[in-house]
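Novice: what's the 3D shape of this:
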Amino acid sequence: MACSQPEKRIAIAATDHDIITILPGEIKEKILTKLPIKEAVRTSILSTKWRYTWASIPEIFLKDDDLVSYLSTLDGAGASSRFTKIVDLLLFIHNGPIVKFNLSTKHHCPEAFDRWILKLSRNGITTLLFSLNLPYGTKYIISSNFFLCNALQHVDLSMCAIKLPHGFEGFKLLRDLKLDQCTITAADTEKLVTSSPQLATLMLMNLKFEHNLRIYAMGLECLVIGGEILDLQMNTPQLTTAYISLTNTMPSPARVGCHDLCRSFGGLLQIQRISLFGVCIQRLVDGPPVELPKAFHYLKLMHLNVDFANQKECAFFVFATTGCN
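Specialist: Predicted coordinates:
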């Protein structure tokens, strides 16, 4: 059977080029984002058409494991120096927008981190993940250039020290914020949340606040908080999921009832899933009695850490569960 002209052209293209090479550039970039960065860079030796393809990928994932062959034979300082040089070179050669940057490392290189964030702030970054595995007590003081990343939508930071600059007006597009083992004041946390009007998910894990924390977020849907908190006040009328875990390491004078938290439950009219762990119930029943909603009409799941040897906690459990439809 004779082939049509279009079929002949496709057949010739398939024999003259490999199928992946003739794919559109954006598809090849998508493929490369699924590879470890080391393997993505190695594609530059395939042919002249592949030489700089990796240099325009919009998503960059950098993990120590991906660079282990380069770093395993060096000592701590040498490995950190080599690590920063590799990343500096990657970012220097990169010639396109970087919308997602994921860094996972044990190396504490604050000056290099500052350079990289400056680069990202000029490249339309929308998703930034800094997963740092630093020695206990060590924190990376987040660069002021971080607050210039106006297009940010998703932020995940661990082991960072955060201080809002004077005049900070917020991240207007931010939808997801996660802080784990970070150092930040309650006042800066409150300002960061209230100045992010699109915020839908907030996760504050392993944090310590020396003052009461207020979460005012009209569009917030998911809230996860775990750590040392004196008291928590929430104005979150759209909240559907709440996970709150309080630890009991506060000084004795601070171990009083969570008055604000207890009152805040009255405003959770849309809540569907709620979990209270640690000493939440203990701290709640130590506060003044409050009126909970007559019924949580949308509640589907409740997890409570209750001491059934404590009469007050048992009474709270009965009251809370009988108020659920």
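Novice: drop to CA atoms for contacts and neighbour counts, all remaining ones
Specialist: Fine.
Novice: run the chain-centre distance for the helix or strand harbouring Leu89.
Specialist: Here Leu89 is covered by helix 76-93, with elements defined by DSSP states H and E. A distance of 24 Å separates the centroid of the chain from that of helix 76-93, by C-alpha atoms, centre = their mean, to the nearest Å.
Novice: give me the contacts around the helix or strand just after it.
Specialist: Next along the chain after helix 76-93, taking DSSP H and E as the criterion, comes strand 100-105. Outside of strand 100-105, the residues that reach it under the criterion C-alpha atoms under 8 Å, 6 or more residues apart in numbering are 58-64, 125-133.
Novice: those in strands, which ones?
Specialist: Assigned to strands by DSSP state E, the following of the contacts of strand 100-105 qualify: 59-63, 127-132.
Novice: identify the residues contacting the nearest residue to Leu269 once chain neighbours are set aside.
Specialist: Leaving aside its chain neighbours, Leu269 sits nearest to Phe296 (6.4 Å; criterion: C-alpha to C-alpha, 6 or more residues apart in numbering). Residues near Phe296 by C-alpha under 8 Å, 6+ apart: 269-271, 323-325.
Novice: and this one, so I can compare the two:
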Amino acid sequence: MDVPVPGNKSIRSSEGGDRISYLPQSLIEHILTFLPLREAAKTSILSTSWRDKWVNLPSLIFDDRFWTPFPVVETSAQYYATYGAVPNTIDKLVLNVFRVLCYHRGPLSGFSLSISQLRSYPAHVDQIMFSLYGKPIESLCIAIDGYKLPSRLFSFRQLKKLQLFGCMFTSSKISFEEFSMLTCLDLSSVKFPDVAEVSLTIRCPLLSALTMKDCGSAFNRLDILIEAPSLGLLHCVGSFSSLWVKEAPLLKDVTINQTASFAGHPKSNGPSNFMKLCGGCPAIERLSVAIQLFEDWGTLELIRQPDPAVNLMMLRQLKLNEVCLSFYHDMWRVVLLIQLFPNLQELIITTTTGASQKADINLPNQKLDRTRHYIASRLRKVELNRLQGVLSEMRFIQWVLSVTPKLVKMGITLSANIEPSHQIKTLKELNGFQRASSTAQIIFK
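Specialist: As a prediction, this is how the structure comes out:
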């Protein structure tokens, strides 16, 4: 269906009007913002008050609701014979998009393009993008799988919000330094050139939220550098090799889940993984990472002998994923991390699903004895998920219970593959552990 154009006559009520005709103009414009673009355009026939109001929409959203192609099982001739109309084509789609842009009035602050059929027509997407240059767009969303982003994307320097889904960068060195007004950056399933090394630099003084999901690949090294003094939220999930948060003094919420391994041992003159992530973020309150992030030796030494430059006094919640408490190094890193954060209030640990196939390596008693003097005075809630019930896990739980005088709740979830008899034995043993907190409850889920 074609988009109605300005100038169409409205349908008047036989009684000279109705309630919908006398709605305030501001309310009409507000209602239109909740409608798909095609439906908003159709409101022009309601009454004189609604005529052509859609052309003043501050944001235009072109998605699959805007474009409905004819069934692919029918040819154009069959479609015309059946329905008495010319089938929608890609050319007609692009024409309708340009008609909307042509008739649009006033400033265009938001633009979204996510029509799935366009993934096979990158030249048409380029034409649409080219028509946007020079417009005062503050929010831009491009969701076209495999679309190669043009270099002129970085000319939208007035952007405050940028969302890219399934798109591809063509350069191996990407920098967001030009976006001085950007406050929100969302990259999902974004691809990079098939080269050995790719660098992504994000230097945005006003950026407050950065989300990266399923970006990069295991075939190239992706190094991410972030300098964002206003950043408050960082969620990064994907195949990256290095993540360096160099300056983010206001960062509070961090989630890191990397599907490709870090470059194990850092260079002798380079910072450790821990320093890269936490060295420039003293205000972190919630941290969720995989324990493998701290596997390099530089990180382990930094945990043992804290650097005054790393001050995480604000950390309240720590989530550690993919932990195997049967591995000596994993357990020891967890113990050291707990000691590193004196104001920690909530600890959540999720073990790996394959932990049951790994050997049970007991942590020497003398190692834990060295930490008996330590008191986690603020830790109130502990959650342990998918435990296997092995000896090393039991010793770790015993240690946690002995150093947490303020503990209120310890939630434990056992793995589903544990035999019922072993589950009962494990539960009885856990209930028999001494606790530093008289109010601590062990709850089995």
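Novice: columns neighbour count on top of the ones in strands among the contacts of strand 100-105 of the first structure, output as a markdown table?
Specialist: What follows is those, written out as a markdown table (neighbours: other C-alpha atoms under 10 Å):
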| residue | neighbour count |
| --- | --- |
| Glu59 | 19 |
| Ile60 | 23 |
| Phe61 | 17 |
| Leu62 | 18 |
| Lys63 | 18 |
| Thr127 | 20 |
| Leu128 | 23 |
| Leu129 | 17 |
| Phe130 | 20 |
| Ser131 | 18 |
| Leu132 | 21 |
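Novice: between these, which is closest to Lys163 of the first structure?
Specialist: Phe130 (16.1 Å; C-alpha to C-alpha).
Novice: quick one: map that closest one onto the second structure.
Specialist: Here Phe130 of the first structure is matched to Ile142 in the second structure, going by TM-score structural alignment.
Novice: and whatever residue of the second structure lines up with the residue nearest to Leu269 of the first structure, how far from Leu414 of the second structure?
Specialist: Aligned by TM-score structural alignment, Phe296 of the first structure pairs with Leu312 of the second structure. Between Leu312 of the second structure and Leu414 of the second structure the computed distance is 31 Å (C-alpha to C-alpha, to the nearest Å).
Novice: kindly report the same for Glu346 of the second structure.
Specialist: 19 Å.
Novice: also Gln258 of the second structure?
Specialist: Counting by C-alpha to C-alpha, the gap between Gln258 of the second structure and Leu414 of the second structure amounts to 25 Å.
Novice: these two: which is more packed in?
Specialist: Ranked by neighbour count (other C-alpha atoms under 10 Å), Gln258 of the second structure and Leu414 place Gln258 first, with 22 against 17.
Novice: quick check: Arg214 of the first structure is in a strand.
Specialist: Yes: assessed with DSSP: H, G, I helix; E, B strand; the rest coil, Arg214 of the first structure lies in a strand.
Novice: is it true that it touches Leu230?
Specialist: No: taking C-alpha atoms under 8 Å as the definition, Arg214 of the first structure is not a contact partner of Leu230, at 10.9 Å.
Novice: more crowded one of these two?
Specialist: Set Arg214 of the first structure next to Leu230 and count neighbours by other C-alpha under 10 Å: Leu230 wins out with 25 against 20.
Novice: quick one: contacts for the more buried one?
Specialist: By C-alpha under 8 Å, 6+ apart, the neighbours of Leu230 of the first structure are 209-213, 250, 254-255, 258.
Novice: most neighbours, which of those residues?
Specialist: Ranking the contacts of Leu230 of the first structure using other C-alpha under 10 Å puts Cys258 first, with 24 neighbours.
Novice: tell me the contacts of that one?
Specialist: Per C-alpha under 8 Å, 6+ apart, neighbours of Cys258 of the first structure: 230-232, 283-284, 286-287.
Novice: that one and Gln198 of the first structure: what is the separation?
Specialist: Relative to Gln198 of the first structure, and taking C-alpha to C-alpha, Cys258 of the first structure is found at 28 Å.
Novice: and the aligned partner of Phe113 of the first structure in the second structure, what helix or strand is that in?
Specialist: Mapped onto the second structure by TM-score structural alignment, Phe113 of the first structure lines up with Val125. Element membership for Val125 of the second structure, per DSSP H and E: helix 122-132.
Novice: what is that helix packed up against?
Specialist: Judged by 3 or more C-alpha pairs under 8 Å, 6 or more residues apart in numbering; DSSP states H and E, helix 122-132 of the second structure is in contact with helix 90-103.
Novice: report the buried residues of the helix it packs on.
Specialist: 93-94, 96-97, 100-101 (16 or more other C-alpha atoms under 10 Å).
Novice: how close does it sit to the first structure?
Specialist: Overlaying the first structure shows helix 90-103 of the second structure at a mean distance of 2.7 Å from the equivalent residues (mean C-alpha distance after the TM-score superposition for the first structure).
Novice: for the residue sitting nearest the centre point of the second structure, which residues are in contact?
Specialist: Centroid-nearest residue in the second structure, with C-alpha atoms, centre = their mean: Thr211, separated by 3.8 Å. By C-alpha under 8 Å, 6+ apart, Thr211 of the second structure lies in contact with 185-188, 233-236.
Novice: quick one, which of the residues you listed are buried?
Specialist: Applying 16+ other C-alpha under 10 Å to those flags 185-188, 233-236 as buried.
Novice: next step: these restricted to strands.
Specialist: 185-188, 233-236.
Novice: do I have it right that Leu182 of the second structure meets Leu210?
Specialist: No: counting by C-alpha under 8 Å, Leu182 of the second structure does not reach Leu210; the two are 10.3 Å apart.
Novice: these two: who's more crowded?
Specialist: Neighbours per residue, other C-alpha under 10 Å: of Leu182 of the second structure and Leu210, the larger number sits with Leu182, 24 against 20.
Novice: mind telling me what the more buried one corresponds to in the first structure?
Specialist: Leu182 of the second structure maps onto Leu174 in the first structure, by TM-score structural alignment.
Novice: report the contact partners of the closest residue in space to its match that isn't next to it in sequence.
Specialist: Distances taken as C-alpha to C-alpha, 6+ apart put Gln153 closest to Leu174 of the first structure, at 3.9 Å, once the chain neighbours are dropped. Contacts for Gln153 of the first structure were tallied using C-alpha under 8 Å, 6+ apart; they are 126-127, 173-176.
Novice: could you find the closest non-adjacent residue to Pro293 of the first structure?
Specialist: Once flanking residues are discounted, Pro293 of the first structure sits nearest to Gly266: 5.3 Å by C-alpha to C-alpha, 6+ apart.
Novice: where's the one you found relative to Pro289 of the first structure, distance?
Specialist: According to C-alpha to C-alpha, Gly266 of the first structure and Pro289 of the first structure sit 12 Å apart.
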